[in-house]
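# Build the 3D model from these lines:
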Amino acid sequence: MVGLKPSDIPPTPAVKFIGAGTAACIADLFTFPLDTAKVRLQIQGETTGSAAVNGIRYKGVFGTLSTIVKTEGPKSLYNGLVAGLQRQMSFASIRIGLYDTVKLFYTNGKEKAGIGSRILAGCTTGALAVTVAQPTDVVKVRFQAQANLHGVKKRYNGTMDAYKTIAKKEGIKGLWKGTFPNVTRNAIVNCTELVTYDLIKENLLHHKLMTDNLPCHFVSAFGAGFCTTVIASPVDVVKTRYMNSPPGQYKSALNCAWTMITKEGPTAFYKGFVPSFLRLGSWNVVMFVSYEQLKRAMMMSKQRMEYAV
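Got it, this is the predicted structure:
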């Protein structure tokens, strides 16, 4: 057995909620530079923005990472990390931590869930999470898009300053900018990610190809990351561009998508695909492996505490 053994008692909703948020933060710490590279590649081609103004061109994921380090310093790879961690604690806790609970709700308490119930649960928790965590996502994207170049005025001086500035200049609605494409994206991402992970893991165990340990979790998470990237990339690009745009650049998320396809062609929807996959694939692996181990560790601690009493 690789890693901690599964608990004899199923993890409680509270354990899943806390474990999901913590595991997502761990995954973000490892993969954040890839997410920053993805954002820079996704907004490339817009007529506005610091990178466009300064004539900087990004080529490929590693070229983008290298360019950011050379022109802005290594710290810029972690622009928006504070907002990113805030996002994961409020976002992943809901979308991942509550998935099994909502799935049981849709199956009326039955352990065996059909594909329809899984999809509904994924869409529900994904959409619910966005309504709570949207402001943190807006701030994270804006920081990642912000180039820290000499002579260029910073858009925001800090995380709290970003929240205050956006609310002051764009109103409270500005903090929820891009909610529609983000709800769409995260319903798709959550649904694909969790359902695919669920199904791959379930089939590996059912056909006895693997046991319920780290290699099984790794394979399931990697497969979920690839499927999710392919399906969610177009919505993700629109979400990133719309959330990063200044007031008035796009009338709506649909207008943003239409502008992209008319000016840059359909391939614009897959800009940043490689860093998206590298980031989402590695994020899924770190998150799900951490999540499974954290759930087991917390349940073991809980049982020890109960025995001690």
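# can we go C-alpha only for contacts and neighbour counts from here?
Fine.
# Quick one: the helices in the stretch 201-309 of the chain, in order.
214-244, 253-263, 273-308 (DSSP state H, counting those that start in this stretch).
# tell me the most buried of these?
helix 214-244 (a mean of 22; mean count of other Cα atoms under 10 Å).
# to the chain's geometric centre, what's the distance from that one?
8 Å (Cα atoms, centre = their mean, to the nearest Å).
# one more to line up against the first:
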Amino acid sequence: MSPPAIGGNLVEKESTIARILGAGTAGVAELAIFHPVDTIAKRLMSNQSRIASASQLNEVIFRKSASEPAVRRFFTLFPGLGYAAAYKILQRVYKYGGQPFVRDYLTTHHGDSFNRTFGKGNGKAIMAATAGSIIGVGEVVLLPLDVLKIKRQTNPEAFRGRGVMRIVRDEGFGLYRGWGWTAARNAPGSFALFGGSAAAKQYLFKLSDYNSATWFQNFIASIAGSSASLIVSAPLDVVKTRIQNQNFEVKESGVKVIAKMARNEGASSFFKGLVPKLLMTGPKLTFSFWLAQTLIPAFNKMM
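Alright, predicted model coming up:
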């Protein structure tokens, strides 16, 4: 049976359980494989000096363990794993599982408006992108877990022996520092992620039902979406990371961070870590997004 059509658009209706299971499985798999890669990217983005040699790169990535044997150095790339597990799994369930609900709402209540404004095919892709942008802004709810994860990865001295409950009690809403920059990054980044994927399915593969995409089509669509997302969100992601990796008592605003970066490091500093992110974080995002897009319809068929 074909999916129902609303406002001239086919609606991909998956069950709530299928969305949660598919997105959650993608989050678990991503964390297990890519947490060390994420640590490397965060440390490169946090570095404020020019890297001119392999030895300097080694020190930026491995820090005090730069001279340790390779095996020991590798295990230093797993700080904040507990925070990362809580954040990443909740984030993927919220983002990949939540976007379809917003998309369904937009299709049901505003589908005709999108079609009139952008055209039938364009309207569906823009709705998917808009739903992603809305859900991306709401992702700031999970910000404290991301803050704790990033500090563990890049600035463990900020904890000074305090446990998570003590930090939450001491810092309170201070853990939401940088929430505005996070929302500003997530809005275009999530728009590009879901929009790029939808555009690939719509225009490259000529699909009217996105859930009918094969695993290969989902893979190509995920590459398109994740690459677009990383490029669009790169400057604000660097600012966000620098705000979040400061010591808890530092209250430097995003505007000051931007001014200091522009003055001391130049315009290229806003794209620091972009190549490693495209080479390392890009595959991570592609992998989890591809897995979610493939598993959600698969779980739905099994229910």
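# sorry, back to before: with distance to K208 of the first structure as extra columns, can I get the helices of the stretch 201-309 of the first structure in TSV?
As requested, the helices of the stretch 201-309 of the first structure are exported to TSV (distance: least, Cα to Cα, whole Å):
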stretch	distance to K208 of the first structure
helix 214-244	11
helix 253-263	44
helix 273-308	19
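# Determine which of these approaches I26 of the first structure most closely.
The closest of the helices of the stretch 201-309 of the first structure to I26 of the first structure is helix 273-308. By Cα to Cα, the value is 7.0 Å.
# follow-up on the earlier one: of all the helices of the stretch 201-309 of the first structure, which lies closest to T64 of the first structure?
Nearest to T64 of the first structure among these is helix 273-308; the distance by Cα to Cα comes to 9.6 Å.
# The second structure: strands as residue ranges?
5-6, 9-10 (DSSP state E).
# now these as JSON lines including mean neighbour count and distance to W181 of the second structure?
Formatted as JSON lines, those follow (neighbours: other Cα atoms under 10 Å; distance: least, Cα to Cα, whole Å):
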{"stretch": "strand 5-6", "mean neighbour count": "14", "distance to W181 of the second structure": "35"}
{"stretch": "strand 9-10", "mean neighbour count": "18", "distance to W181 of the second structure": "34"}
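# Quick one: closest of the ones you listed to K277 of the second structure.
Of all those, strand 9-10 comes closest under Cα to Cα, at 34.4 Å.
# chain center to stretch 34-52 of the first structure, what's the gap?
Using Cα atoms, centre = their mean, the mean C-alpha position of stretch 34-52 of the first structure is found 17 Å from that of the whole chain.
# Quick one: residues in contact with it.
Outside stretch 34-52 of the first structure, the residues within contact range by Cα atoms under 8 Å, 6 or more residues apart in numbering are 57-61, 64-65, 77-79, 141, 144-147, 152, 237, 240-241, 264, 268, 271-273, 275-276, 278-279.
# got it, and stretch 288-303 of the second structure?
Contact with stretch 288-303 of the second structure is made by 14-15, 17-23, 25-27, 29-30, 96, 211, 214-215, 218-219, 221-222, 226, as judged by Cα under 8 Å, 6+ apart.
# Return a ChimeraX selection command for the buried portion of these.
Command for ChimeraX, covering only those of those found buried under the criterion 16 or more other Cα atoms under 10 Å:
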select :14,18,19,20,21,22,23,25,26,27,30,96,211,218,219,221,222,226
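# can you redo the strands of the second structure as JSON lines with distance to D146 of the second structure?
Formatted as JSON lines, those follow (distance: least, Cα to Cα, whole Å):
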{"stretch": "strand 5-6", "distance to D146 of the second structure": "37"}
{"stretch": "strand 9-10", "distance to D146 of the second structure": "36"}
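# between those, which gets nearest to L90 of the second structure?
strand 9-10 (28.5 Å).
# now the closest one, how far from the chain's geometric center?
27 Å.
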